[in-house]
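Asks: no sequence on this one, just coordinates:
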């Protein structure tokens, strides 16, 4: 496996991987109806992915195996994201956000998630949003210096019906 920068040419593979990871992650946690809403919003997800891949301020990385099959993805960039202002959530405490980090279930436990995280943000102060109930991901981020903030916000769009909260990592923490 190796991690490489992702660009506009990767949009189709990125979105297919993103949707597969969403399904693998959230179907067991939140059920079929929730996961099916994610899949039904594939066009919205693809649009979001294309915008990330085209943004020069966002670091996008793709993990692939020796055959070129995508196994994981990560994106990080300046905060706050536009949706945060629209949602009225408090301003972030640091200027960098981990937008997404997903690894196929078959690659869980291989160190790929840690490699993607390290390559994307290193030891920089950063925050991320995490869905309430995603204990596996929360444990991963805690191992990498993040702490959950005592806040909860309802999710919108295809995420409606779930809550999310931020996790923060700072050098002072």
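Replies: Nice, thanks for sending it over. Computed from a prediction, not measured in an experiment: that's the story for all the values here. Numbering: from 1, shown residues only.

Asks: all contacts plus neighbour counts: C-alpha atoms, from now on.
Replies: Will do.

Asks: quick one: the helices in the chain?
Replies: 11-30, 32-40, 42-54, 82-87, 112-121, 135-143 (DSSP state H).

Asks: winner for burial among those helices?
Replies: helix 112-121 (a mean of 19; mean count of other CA atoms under 10 Å).

Asks: returning to that earlier point: can you tell which of the helices of the chain is closest to residue 94?
Replies: helix 112-121 (12.7 Å; CA to CA).

Asks: Please compare the first structure with the one that follows:
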């Protein structure tokens, strides 16, 4: 998991990713990782458009789509949506 933030700046924290093996889905580990890194602070992230499970996880944690989208050609053209809180 990675997040980007420069202490002392007004920039928004960007959560770069939380990736778990499917065997750990639903275990609470992702929740604990999120809480340990960014807690409840305002942040933004990119999530695959076709990953409803991840989007639901972030919605439960106060994130919502903000209308920004992009396609990452280097990742086989995967479409992403931006979520923020």
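Replies: Yep, that arrived. Since the model is a prediction, treat every value here as computed from it, not as a measurement.

Asks: TM-score of the superposition?
Replies: For these two chains in superposition, a TM-score of 0.87 is obtained (TM-score structural alignment, normalised by the length of the second structure); 81 aligned residues with a CA RMSD of 1.4 Å.

Asks: Show me which strand runs longest in the second structure.
Replies: The residue-count maximum for a strand in the second structure (DSSP state E) belongs to strand 64-72.

Asks: who's in contact with it?
Replies: Residues from elsewhere that reach strand 64-72 of the second structure (CA atoms under 8 Å, 6 or more residues apart in numbering): 58, 77, 78, 79, 80, 81, 82, 83, 84, 85.

Asks: how about a cut-off of 10 Å?
Replies: Here strand 64-72 of the second structure makes contact (CA atoms under 10 Å, 6 or more residues apart in numbering) with 44-49, 55-56, 58-59, 77-85.

Asks: quick one: that strand to chain centroid distance?
Replies: 12 Å (CA atoms, centre = their mean, to the nearest Å).

Asks: Which residue numbers in the first structure does that strand align to?
Replies: On the basis of TM-score structural alignment, strand 64-72 of the second structure is assigned to residues 147-155 in the first structure.

Asks: Could I get the buried residue list for that stretch?
Replies: 147, 148 (16 or more other CA atoms under 10 Å).

Asks: That one spans what distance, first to last residue?
Replies: Length of stretch 147-155 of the first structure, first residue to last, CA to CA, to the nearest Å: 20 Å.

Asks: Centroid-nearest residue for the second structure?
Replies: The residue lying closest to the centre of the second structure (CA atoms, centre = their mean) is residue 45, at 4.1 Å.

Asks: Show me what that one lines up with in the first structure.
Replies: By TM-score structural alignment, residue 45 of the second structure lines up with residue 128.
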